[in-house]
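J.: sequence plus predicted model, see below.
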Amino acid sequence: MAKIGYFLSCEQNGPKELIDQAKRAEAAGFESLWISDHFHPWNDEQGQSPFVWGVIGALSEATSLPVTTGVTCPTMRIHPAIIAQAAATAAVQLDGRFVLGVGSGEALNEHILGDPWPSVGVRLEMLEEAIDVIRILHEGKEISHHGLHYEVQEARIYTLPEQPVPIYVSGFGPQAAEFAGRIGDGFCTVTPDAELVKTFRSSGGGDKPVQAGTKVSWDRDADVALDAAHRLWANDMLPGQLAQTLPRPKDFADAMTLVPREKMGESVATGPNPDDHAKQIREYVEAGVDEVFVQQMGPDTEGFFASFERDVLPQLRS
């Protein structure tokens, strides 16, 4: 049976709110946590973007749930050697209940130091080398690495968990799913796409874990729920490569004006009906996802957790 976790949105919540949501999620019966890793929110309406590694340290003291970054880009904004140290510390703090989810990033977060934004092929090449650097450093020896994209000089990580940190690789298309199957310890995605899951498994993923994040907007008033989803997260409906290439939150806000309000309602569960929310999550389970993480987009988090504890999670587990 698939596990149901809660998706902590760093784009929409401050650090204290994230910790409060994590506690509520555990009390409501969610089994694990996903947490996004951004420098910017997608748009100014979302309004937050705390440093994820500080939040993870606090999570380790606030809950007993496993945590996955959904996802970290270890290629440009932060050097992979520093991500290796951060991930190792997080795994120690969480007593081994930590997974490093990684991806090739978006210009929104990765352009901030003035680096040029490479093509998809180059970004995947950088990601593969970054994963190699992280894995080598997690062996605990002093290493030097002279690669195509990264240089590491006589570095050693001293604070390490008992087992190497699993690295799950994200992917939203066949090329990335194949890449994840070849080098990942698991796969992260955001769509209930059975073909993507099959591509991951047939490309070397086998029976490794598949995680997916999804969003809902719970509210007693269906119109309020739909308004919140459209105002805050219409960026999820943008087509093509826009999510990877637009550089500023205000650019996403401009592009979001092209997304009709009703399109959000067709794509995500909005309102109070528990069957609608359960149906959306089941689509991921039926696509072969092992662990589904649910994010609440609307403002009524208390109502969301009460409804999921009482009406949604029990029917998914029955």
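T.: Arrived safely. Residues are numbered from 1 along each chain as shown.
J.: make it CA atoms for all contacts and neighbour counts henceforth
T.: OK.
J.: which stretches of the chain form strands?
T.: 3-8, 33-35, 67-69, 98-102, 143-146, 151-155, 167-170, 186-189, 210-216, 291-296 (DSSP state E).
J.: mean neighbour count and distance to residue 58 added to those, as TSV?
T.: Formatted as TSV, those follow (neighbours: other Cα atoms under 10 Å; distance: least, Cα to Cα, whole Å):
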stretch	mean neighbour count	distance to residue 58
strand 3-8	24	13
strand 33-35	26	13
strand 67-69	26	12
strand 98-102	26	13
strand 143-146	14	30
strand 151-155	12	27
strand 167-170	27	21
strand 186-189	27	24
strand 210-216	24	22
strand 291-296	24	19
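J.: show me the one of those that comes nearest residue 116.
T.: strand 151-155 (18.3 Å; Cα to Cα).
J.: quick check: nearest residue in space to the residue most central in space within the chain, chain neighbours excluded?
T.: Central residue of the chain (Cα atoms, centre = their mean): residue 70, 1.8 Å from the mean position. Excluding its sequence neighbours, the residue lying closest to residue 70 (Cα to Cα, 6 or more residues apart in numbering) is residue 36, at 4.8 Å.
J.: the one you found touches residue 6, doesn't it?
T.: No - in this structure, residue 36 is not within contact of residue 6 by Cα atoms under 8 Å, at 11.4 Å.
J.: quick one, helices of the stretch 1-150 of the chain?
T.: 15-28, 52-62, 80-93, 107-110, 120-137 (DSSP state H, counting those that start in this stretch).
J.: could I get these in TSV, plus columns for distance to residue 299 and mean neighbour count?
T.: Below are these laid out as TSV (distance: least, Cα to Cα, whole Å; neighbours: other Cα atoms under 10 Å):
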stretch	distance to residue 299	mean neighbour count
helix 15-28	12	18
helix 52-62	21	17
helix 80-93	29	22
helix 107-110	25	22
helix 120-137	35	19
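J.: distance to residue 277 for those - can I get that in a markdown table?
T.: Conversion of the helices of the stretch 1-150 of the chain to a markdown table gives the following (distance: least, Cα to Cα, whole Å):
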| stretch | distance to residue 277 |
| --- | --- |
| helix 15-28 | 15 |
| helix 52-62 | 26 |
| helix 80-93 | 31 |
| helix 107-110 | 30 |
| helix 120-137 | 34 |
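J.: and the comparison structure, right after this:
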Amino acid sequence: MAQIGYTLMTEQAGPPALVHDAVAAERAGFDFEVSSDHYFPWLDSQGHAPNAWVTLGAVAQATETVDLMTYVTCPTFRYHPAVVAQQAATLGLLSNGRFTLGLGAGENLNEHIVGRGWPGANERHEMFAEAVDIIKALLDGGYVNFVGQHYRVDSAKLWDLGEPPPRIGMAVSGAQSCELAGRVADLMIAVEPDASLGEQFDAAGGKGKPRVGQLPVCYDTDKDAAIERAHDQFRWFGGGWKVNAELPGPAGFAGATQFVTKDDVAESIPCGSDVDAVVDAVRQFTDAGFTHVALVQIGGEHQAPFLEWSEKELLPALREL
């Protein structure tokens, strides 16, 4: 049976609301919770971007049993990988071992802020591979020295580190990322129900490891209102990650999606209150070999009715998968 998760979408809610929703999602019966880690929302209409790590620290204290994960953190520009390792170790302790460090190669949207430019994909993957090596070495304990093409670490050590340390998940979207994830990650992360990603992950050494997907939904008793909200706040989702990784800000995403219609959004995102539509969308992930699927309810102020519906109707139906 697939594990069903809830997404703390930092782009659409402020920190107090996110903590409140995390507690409510645990109470509703979700198995795990993932948090995005952004400096900008995708579109201005989403309206938020609080610090994910501070928020997750509060969530770790406010919740009791639900597993937590970043979905995902980029350890190459905004954060030095040694700092990411320290944050992950601390959050692992605050959550009593419930935290998994989800990592990805990032998007220009969030990483351009430090003024280092946005290199090509091959260089970004080189940086990412070095960063993962540093993080894994630090989470293994002891002093770490590292001299790479992109990073240096001088006698770093994590003084507060739980046992076991946080697991590492890695976002994949193609052959390069699948090969790296299969070799070094404890689980695979993806946003599309693409079975070929899992096959490439397996071929690189990931066989038998968990794989986590993510599915946006827009619950509302008024289907037209749900479609309207999904189009307003989530039409960027259909661009694909090769495009989404390159655009530098919300204005770019607004321009790139100006011709996306409400019908386009309704075809790709379950909107309304049809439980079967969500079950069918989740089934695409489970059929593709995913063991975990995190749901995103679109609209920061629309979490409470979604969580009530999930507890009463959606989660019982999904358990049958």
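T.: Looks like it came in fine. All values reported here derive from a predicted model rather than from experimental measurement.
J.: quick one: TM-score?
T.: Scored by TM-score structural alignment, normalised by the length of the first structure, the superposition of the two chains gives a TM-score of 0.97; 318 aligned residues with a Cα RMSD of 1.2 Å.
J.: if we can go back for a sec, so which of the helices of the stretch 1-150 of the first structure is nearest residue 296 of the first structure?
T.: Of all these, helix 15-28 comes closest under Cα to Cα, at 9.9 Å.
J.: what's the average distance of that closest one to the second structure?
T.: On superposition with the second structure, the mean distance recorded for helix 15-28 of the first structure (mean Cα distance after the TM-score superposition for the first structure) is 0.9 Å.
J.: run through the residues that contact the residue lying closest to residue 200 of the second structure once chain neighbours are set aside.
T.: With sequence-adjacent residues excluded and distances taken as Cα to Cα, 6+ apart, residue 200 of the second structure is closest to residue 178, at 5.8 Å. Residues in contact with residue 178 of the second structure (Cα atoms under 8 Å, 6 or more residues apart in numbering) are 172, 197-198, 200-201, 204.
J.: any idea how far the equivalent of residue 178 of the second structure over in the first structure lies from residue 297 of the first structure?
T.: Aligned counterpart of residue 178 of the second structure in the first structure: residue 177 (TM-score structural alignment). Using Cα to Cα, to the nearest Å, residue 177 of the first structure is found at 27 Å from residue 297 of the first structure.
J.: and for residue 116 of the first structure?
T.: 32 Å.
J.: list the residues that contact the residue of the second structure most remote from its centre.
T.: Most distant residue from the mean C-alpha position of the second structure: residue 155, 30.7 Å away (Cα atoms, centre = their mean). Going by Cα under 8 Å, 6+ apart, residue 155 of the second structure touches 143-145.
J.: mapped onto the first structure, which of these hold?
T.: Retained in the first structure: 143-145, out of those (criterion both residues aligned by TM-score structural alignment, their matches' Cα atoms under 8 Å).
J.: before we move on, the earlier item: need the buried ones from the contacts of residue 178 of the second structure selected in ChimeraX.
T.: Only the buried entries of the contacts of residue 178 of the second structure go into this ChimeraX selection, using 16 or more other Cα atoms under 10 Å:
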select :172,197,198,200,201,204
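J.: what about residue 318 of the second structure, distance to residue 305 of the second structure?
T.: Counting by Cα to Cα - residue 318 of the second structure and residue 305 of the second structure are separated by 18 Å.
J.: give me the more crowded residue out of the two.
T.: residue 318 (20 against 13; other Cα atoms under 10 Å).
J.: that one matches what in the first structure?
T.: Aligned partner of residue 318 of the second structure by TM-score structural alignment: residue 316.
J.: that match reaches residue 277, doesn't it?
T.: No - using Cα under 8 Å, residue 316 of the first structure and residue 277 do not qualify as a contacting pair, with a distance of 10.0 Å.
J.: grab the nearest non-local neighbour of residue 22 of the second structure.
T.: Residue 22 of the second structure's closest residue in space is residue 59 (Cα to Cα, 6+ apart), at 6.6 Å.
J.: against residue 275 of the second structure, how distant is that neighbour?
T.: For residue 59 of the second structure, the distance to residue 275 of the second structure - Cα to Cα - is 28 Å.
J.: how about residue 96 of the second structure?
T.: For residue 96 of the second structure, the distance to residue 275 of the second structure - Cα to Cα - is 34 Å.
J.: got it, and residue 155 of the second structure?
T.: Per Cα to Cα, residue 155 of the second structure is found 53 Å from residue 275 of the second structure.
J.: next: residue 87 of the second structure.
T.: Remark: distance between residue 87 of the second structure and residue 275 of the second structure (Cα to Cα) = 37 Å.
J.: again with residue 198 of the second structure
T.: Residue 198 of the second structure is 27 Å from residue 275 of the second structure, by Cα to Cα.
J.: settle it for me: which of residue 116 and residue 297 of the first structure has more neighbours?
T.: Between residue 116 of the first structure and residue 297, residue 297 has the larger neighbour count (other Cα under 10 Å), namely 25 against 11.
J.: and residue 53 of the second structure, how far from residue 31 of the second structure?
T.: For residue 53 of the second structure, the distance to residue 31 of the second structure - Cα to Cα - is 20 Å.
J.: residue contacts, the aligned partner of residue 306 of the first structure in the second structure?
T.: The criterion is TM-score structural alignment: under it, residue 306 of the first structure has residue 308 as its aligned partner in the second structure. Neighbour list for residue 308 of the second structure: residue 28 [criterion: Cα under 8 Å, 6+ apart].
J.: the helices of the stretch 1-150 of the first structure: which one's closest to residue 237 of the first structure?
T.: helix 107-110 (16.3 Å).
J.: helices or strands up against that closest one?
T.: helix 242-245 (3 or more Cα pairs under 8 Å, 6 or more residues apart in numbering; DSSP states H and E).
J.: the helix it packs on against the second structure, how far on average?
T.: Per aligned residue, helix 242-245 of the first structure averages 1.1 Å (mean Cα distance after the TM-score superposition for the first structure).
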